[in-house]
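Trainee: Build the 3D model from these lines:
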Amino acid sequence: MMGSKMGTIAAGIGGALFIGYCVYFDRKRRSDPNFKKILRERRMKQKISQEKSGLARLPDLKDPGAVQQFFLDEIQLGEELLAQGDYEKSVDHLTNAIAVCGQPQQLLQVLQQTLPPPVFQMLITKVPTISQRIANAQNLAEDDVE
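Mentor: Down below sits the predicted model:
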């Protein structure tokens, strides 16, 4: 009986110390004069790397209007680039559209019927990166909270 009470008290004190530790270092990090500068630099590097790789910035996934507009823009860009013969960039934009699509399987079926087979194969090879991109975008949105 006495051991379980002591264990509970020790766990409570340990939890309180851990929370205090987290609060202390979070305040210390945010009060650092270089915090905002470092955060801006990290965001700029990420934006530059996305632009270099041809990947568009995903919209706020909680805003249906922004998601719909992004989807339509990416489909249109993908079609335009496909018509110009730039298959790599076209596939990048179509992949972005699939990333935010509510029914990606149906979209893939339509694309399979409309795209040339080599282009569709390129698209299929990039599809596995979609879930990773969405997870990264959500993590970055959570990390950017100031």
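
Trainee: hey, let's count contacts and neighbours off CA atoms from now on
Mentor: Noted.

Trainee: What residues sit buried inside the helix or strand hosting residue 26?
Mentor: Secondary structure from DSSP states H and E places residue 26 in helix 2-31. By 16 or more other CA atoms under 10 Å, helix 2-31 has no buried positions at all.

Trainee: For that helix, name the packing helices and strands.
Mentor: Where contact means 3 or more CA pairs under 8 Å, 6 or more residues apart in numbering; DSSP states H and E, helix 2-31 is not packed against any helix or strand.

Trainee: For the helix or strand in which residue 78 is found, which outside residues touch it?
Mentor: Using DSSP H and E, residue 78 sits in helix 64-84. For helix 64-84, the external contacting residues (CA atoms under 8 Å, 6 or more residues apart in numbering) are 58-61, 87, 89-94, 96-98, 100-101.

Trainee: which other helices and strands contact the strand or helix carrying residue 132?
Mentor: Residue 132 is part of helix 129-143 when elements are defined by DSSP H and E. Counting contacts by 3+ CA pairs under 8 Å, 6+ apart, helix 129-143 is packed against helix 87-100.

Trainee: hmm, try it at 6 Å
Mentor: Of the remaining helices and strands, none touches helix 129-143 by 3 or more CA pairs under 6 Å, 6 or more residues apart in numbering; DSSP states H and E.

Trainee: Distance from that helix to the middle of the chain?
Mentor: From the chain centre to the centre of helix 129-143 is a distance of 2 Å (CA atoms, centre = their mean, to the nearest Å).

Trainee: What of stretch 55-71?
Mentor: With CA atoms, centre = their mean as the basis, stretch 55-71 stands 11 Å off its chain's centre.

Trainee: Tell me the buried residues in it?
Mentor: Applying 16+ other CA under 10 Å to stretch 55-71 flags 55-56, 58-59, 67-68, 70-71 as buried.

Trainee: run this one through as well so I can compare:
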Amino acid sequence: MTMVSKAAIGIAAGICGTLFLGYCIYFDRKRRSDPNFKKKLRERRKARKAASKEGSKFPDLKDRDDVQRWFLQEIQLGEELLARGDLDAGVEHLGNAVAVCGQPNQLLQVLQQTLPPQVFHLLLQRLPVVGQKLVASSGMNMPTMAGVEDELE
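Mentor: Predicted coordinates for the structure are as follows:
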């Protein structure tokens, strides 16, 4: 009796797999036969390419979840780029994270302890530029990072 149930389960799983594969093939053909598919695909690729050239856009500073998600993403991306040896891009992303951080002094102290001195000084030099970009993108009056440098040294 258990042999029949195992066989029935195997047959049912095979039928479900075949139906799912047919479903995928049907909708893939339907999507590709759409006259606007290639146009939309080119537009999406062009938009992605433009977004990657522009660098990171700052999030809406009024949305705390979006800012927190973006902050963590920038920290992670900055660390990855530094690990690969791309100092300029890594420092750019870490600077973006410092600019939106709620407590930049504490973050900078942690970064000072973890980053090599030359990379940290690059970051400090980059902060005023990143702060200006943040102010320009948000349209808000934000404090500058000039005092932060003095506190850390």
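
Trainee: Just the TM-score for the two chains, thanks.
Mentor: The TM-score (TM-score structural alignment, normalised by the length of structure 1) is 0.58; 94 aligned residues with a CA RMSD of 2.4 Å.

Trainee: in the superposed pair, what's the mean gap between the helix holding residue 78 of structure 1 and structure 2?
Mentor: Comparison of helix 64-84 of structure 1 with structure 2 after fitting gives an average deviation of 0.4 Å (mean CA distance after the TM-score superposition for structure 1).

Trainee: That helix vs helix 87-100, what angle?
Mentor: Angle of helix 64-84 of structure 1 versus helix 87-100, following axes from the mean of the first three to the mean of the last three CA atoms, to 10 degrees, is 160 degrees.

Trainee: Where does helix 64-84 of structure 1 end up in structure 2?
Mentor: Under TM-score structural alignment, helix 64-84 of structure 1 corresponds to residues 64-84 of structure 2.

Trainee: Around residue 35 of structure 1, how many other residues sit close by?
Mentor: 14 (other CA atoms under 10 Å).

Trainee: Counterpart of it over in structure 2?
Mentor: Using TM-score structural alignment, residue 35 of structure 1 lacks an equivalent in structure 2.

Trainee: is it true that residue 104 of structure 2 touches residue 95?
Mentor: No - taking CA atoms under 6 Å as the definition, residue 104 of structure 2 is not a contact partner of residue 95, at 10.0 Å.

Trainee: Tell me the spacing between residue 64 of structure 1 and residue 124 of structure 1.
Mentor: Distance from residue 64 of structure 1 to residue 124 of structure 1, counting by CA to CA, to the nearest Å: 26 Å.

Trainee: Same check on residue 56 of structure 1?
Mentor: Distance from residue 56 of structure 1 to residue 124 of structure 1, by CA to CA: 18 Å.

Trainee: ok, back up a step: residue 104 and residue 95 of structure 2: which has the busier surroundings?
Mentor: Neighbour tally, residue 104 of structure 2 and residue 95, criterion other CA under 10 Å: the higher count belongs to residue 95, 27 against 16.

Trainee: who's in contact with that one?
Mentor: Neighbouring residues of residue 95 of structure 2 by CA atoms under 6 Å, 6 or more residues apart in numbering: residue 127.

Trainee: Repeat the analysis, applying 10 Å as the threshold.
Mentor: Counting by CA atoms under 10 Å, 6 or more residues apart in numbering, residue 95 of structure 2 touches 74-75, 78, 89, 101, 104, 108, 122-131.

Trainee: With residue 131 of structure 1 instead?
Mentor: With contact set as CA under 10 Å, 6+ apart, residue 131 of structure 1 has these partners: 99-100, 137.

Trainee: Quick check: it vs residue 52 of structure 1, distance?
Mentor: The value you get for residue 131 of structure 1 to residue 52 of structure 1, if CA to CA is used, is 20 Å.

Trainee: what do you get for residue 45 of structure 1?
Mentor: Taking CA to CA as the measure, residue 45 of structure 1 falls 11 Å from residue 52 of structure 1.

Trainee: Over to residue 39 of structure 1?
Mentor: Between residue 39 of structure 1 and residue 52 of structure 1 the computed distance is 20 Å (CA to CA).

Trainee: Settle it for me: which of the two has more neighbours?
Mentor: For the pair residue 39 of structure 1 and residue 52, the greater number of neighbours falls to residue 39 (14 against 10), based on other CA under 10 Å.

Trainee: and the gap between the more buried one and residue 20 of structure 1?
Mentor: Residue 39 of structure 1 is 24 Å from residue 20 of structure 1, where distance means CA to CA.
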